[in-house]
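Asker: What follows is a predicted structure for the sequence shown.
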Amino acid sequence: MLLRAALTSFRRGETLAAQPVSASFDVSLKHLTAYNAVCGFGLRDVLPLTYPHVLGFPLQMKLMTGSGFPFPLPGLVHVANRITQSRPLTLDEPLEITVSARDLRPHPQGTQVDVVTSVSGVWEGVSTYLRRTGGSSGSGEELHRPVGSAVWKVPGDIGRRYGAASGDRNPIHLYPLSAKLFGFKRAIAHGMWTKARCLAALEGRLPEAVSVDVKFKKPLLIPGRVEFSAHENGVGWEFAVWGKGPHLLGSTT
């Protein structure tokens, strides 16, 4: 799969023609246990909100390495993720997963596209990817550091551990040397691990029907030390992960 991703480096497409891909899945208790352990979730008979994203990852890669996807995968940046579920998915139910791509659109720094993972008609994850081609990185948004409610020490092997549980073994997450080949000082944590870790901290406090929206900001270099903050705002929760700057900003409704 990494080789197929590397071969997409020659793409210069400007149109989106990727066809949806689908498959049926049964949840493996062993796999779920490993995922929960690395993200901080307790083991229950309902699936963590972020877990279906991991189940759909092979289909996401199949679609994004296919001929109809316009962007090369190397250098593609995961900038946001929104998950919406109408009810929790359970450990023992068979899952029908479909992955599609939509909404190719301009961005001040390049072009964005959404990769959409739908599960059994009750769960949807929308990952927004940015292909940078230039332009200003400034958003004009003034960010204020929230008061932290917990300090997390993120170990240097979290990328390898999450990669083993999720299947996402992108070299930028694994080792300092492999990350340096892509311009990072050392390895960085997966954005979806960071989101999952936040939701694990809020476990038991979110409604069964919920939407969780996050923006990924600065890469979280590992090992690292960050502050997690969360507070209710009358509609849902707002939460964030900060180091020297914001790594993740999120909200629930």
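Answerer: Looks like it came in fine.
Asker: alpha carbons only for contacts and neighbour counts from here, please
Answerer: Will do.
Asker: all strands of the stretch 51-200 of the chain, in order?
Answerer: Shown for the stretch 51-200 of the chain, the strands assigned by DSSP state E, counting those that start in this stretch span residues 77-85, 95-107, 110-119, 123-132, 150-154.
Asker: this is the comparison structure:
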Amino acid sequence: MVTTIGRIALSLLQYLGELATLVSETCVSLVVAPIRWRLVLRQIVEVGWRSQMVVVVTGGFTGAVLAAQAYFQFSRLGMKSAVGSMVAVSMFRELAPVLTGLMVSGRVGAAIAAEIGTMKVTEQIDALRSLGVHPTDYLVVPRVLALLFSMPLLVAECCAVSVLAGYVLGVHVLDISAAYYVRNMLLYAGPRDLKMALTKGLVFGIVIVFIACHQGLKTSNGAVGVGRAPTEAVVNGSLAVLILNFFLTFALNMVFPAGV
């Protein structure tokens, strides 16, 4: 038992060390190497623009079902007008960034790991080195910058669509007073909640892209490794999002205290 726990701990430390090495190499590349803006824009289209439909559908239906469940519970207490504030606060602080992170990890993280992993096993990365191009400069930096730009926007979009879906369902289907719905929503959800959502989205984006790139760069064993890399990237990225969300919730409540 002790031996097994020790092996798991050593494997985790090794994994975190490899991630830290990749992060440090990327930071050096951002400062030293020229940024390939064409690749960055191409990745923004791939990881940001083409992820919008998934994020919109997820945010819309989550906001709607959250409004419905809140209505069914709050109507017993005569608090139907509190549905809007509950939906907005829940989506901004927790659900929108977490769900967006999970969706992006599943779609973008898998694609990045598979693409880089295929390049690794077909020796395209070795070809880049032979041409004097560092793989981190060419493969990792554009994807990191694309996620840094796209992830907060996707989270904001998820928040907006979820709030709109909750409003439409609450006001036009469940017959909640529009004035009270909006008033309570604006009273309890403000810039502080938006700051928390965008900060979480930014952190999740950084974690997802580094995990996916690392998984792709260490791919081996041919087709078997290429098939395993996206799975491990999605699993590790999703777990990282859920675990980090717990610690970020406490940290951001201290960084952005009530009234800020």
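Answerer: It's in. Computed from a predicted structure; not experimentally measured.
Asker: So after superposing, what's the score?
Answerer: Overlay of the two chains. TM-score (TM-score structural alignment, normalised by the length of structure 1): 0.29; 111 aligned residues with a CA RMSD of 5.2 Å.
Asker: JSON lines for the strands of the stretch 51-200 of structure 1, including mean neighbour count and distance to residue 198 of structure 1?
Answerer: Listed next are the strands of the stretch 51-200 of structure 1 as JSON lines, based on neighbours: other CA atoms under 10 Å; distance: least, CA to CA, whole Å:
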{"stretch": "strand 77-85", "mean neighbour count": "19", "distance to residue 198 of structure 1": "13"}
{"stretch": "strand 95-107", "mean neighbour count": "18", "distance to residue 198 of structure 1": "24"}
{"stretch": "strand 110-119", "mean neighbour count": "21", "distance to residue 198 of structure 1": "21"}
{"stretch": "strand 123-132", "mean neighbour count": "21", "distance to residue 198 of structure 1": "16"}
{"stretch": "strand 150-154", "mean neighbour count": "14", "distance to residue 198 of structure 1": "11"}
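Asker: Residue 251 of structure 1 is nearest to which of those?
Answerer: strand 77-85 (9.6 Å; CA to CA).
Asker: Which other helices and strands does the closest one contact?
Answerer: In terms of contacts (3 or more CA pairs under 8 Å, 6 or more residues apart in numbering; DSSP states H and E), strand 77-85 of structure 1 is packed against strand 123-132, strand 210-216.
Asker: among those, which is nearest residue 150 of structure 1?
Answerer: Taking these one by one with CA to CA, strand 210-216 is closest: 18.7 Å.
Asker: if we can go back for a sec, need the strands of the stretch 51-200 of structure 1 in a markdown table with distance to residue 31 of structure 1, can you?
Answerer: Formatted as a markdown table, these follow (distance: least, CA to CA, whole Å):
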| stretch | distance to residue 31 of structure 1 |
| --- | --- |
| strand 77-85 | 21 |
| strand 95-107 | 15 |
| strand 110-119 | 18 |
| strand 123-132 | 20 |
| strand 150-154 | 22 |
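Asker: What segments of the stretch 151-253 of structure 1 are helices?
Answerer: 158-166, 176-180, 191-201 (DSSP state H, counting those that start in this stretch).
Asker: which helices and strands sit right next to the longest one?
Answerer: Of the remaining helices and strands, those touching helix 191-201 of structure 1 by 3+ CA pairs under 8 Å, 6+ apart are helix 29-39.
Asker: Buried residues of the helix it packs on, list them for me.
Answerer: Across helix 29-39 of structure 1, burial judged by 16 or more other CA atoms under 10 Å covers 32, 34-36, 38-39.
Asker: From what I see, residue 97 of structure 2 and residue 203 are in contact.
Answerer: No: contact criterion CA atoms under 8 Å: residue 97 of structure 2 and residue 203 do not qualify, at 9.8 Å.
Asker: out of the strands of the stretch 51-200 of structure 1, which comes closest to residue 249 of structure 1?
Answerer: Short answer: strand 77-85, nearest of those by CA to CA, at 9.5 Å.
Asker: quick one: that closest one to helix 191-201, angle?
Answerer: 40 degrees (axes from the mean of the first three to the mean of the last three CA atoms, to 10 degrees).
Asker: What helix or strand is residue 157 of structure 2 located in?
Answerer: helix 141-167 (DSSP states H and E).
Asker: And the next helix or strand past that helix?
Answerer: helix 178-188.
Asker: Off-centre distance for that next one?
Answerer: Distance of helix 178-188 of structure 2 from the chain centroid (CA atoms, centre = their mean, to the nearest Å) equals 28 Å.
Asker: swap in stretch 203-216 of structure 2?
Answerer: Worked out by CA atoms, centre = their mean, stretch 203-216 of structure 2 lies 10 Å from the chain centre.
Asker: how many neighbours does residue 66 of structure 2 have?
Answerer: 21 (other CA atoms under 10 Å).
Asker: cool, the one 5 residues further on as well?
Answerer: The number of residues packed near residue 71 of structure 2 is 23, by other CA under 10 Å.
Asker: and if you look at residue 243 of structure 2?
Answerer: So residue 243 of structure 2, with other CA under 10 Å, has 11 neighbours.
Asker: and it, what helix or strand is that in?
Answerer: With DSSP H and E as the criterion, the answer for residue 243 of structure 2 is helix 222-255.
Asker: Tell me how far that helix lies from the chain's centre.
Answerer: With CA atoms, centre = their mean, you get 9 Å for helix 222-255 of structure 2.
Asker: just to revisit the earlier point, with respect to residue 214 of structure 1, which of the strands of the stretch 51-200 of structure 1 lies nearest?
Answerer: Nearest to residue 214 of structure 1, of those and by CA to CA, is strand 77-85 at 5.5 Å.
Asker: just the helices in the stretch 1-150 of structure 2 please.
Answerer: According to DSSP H, counting those that start in this stretch, the helices that the stretch 1-150 of structure 2 contains are 2-32, 37-47, 52-74, 83-90, 96-104, 110-121, 124-130, 135, 141-167.
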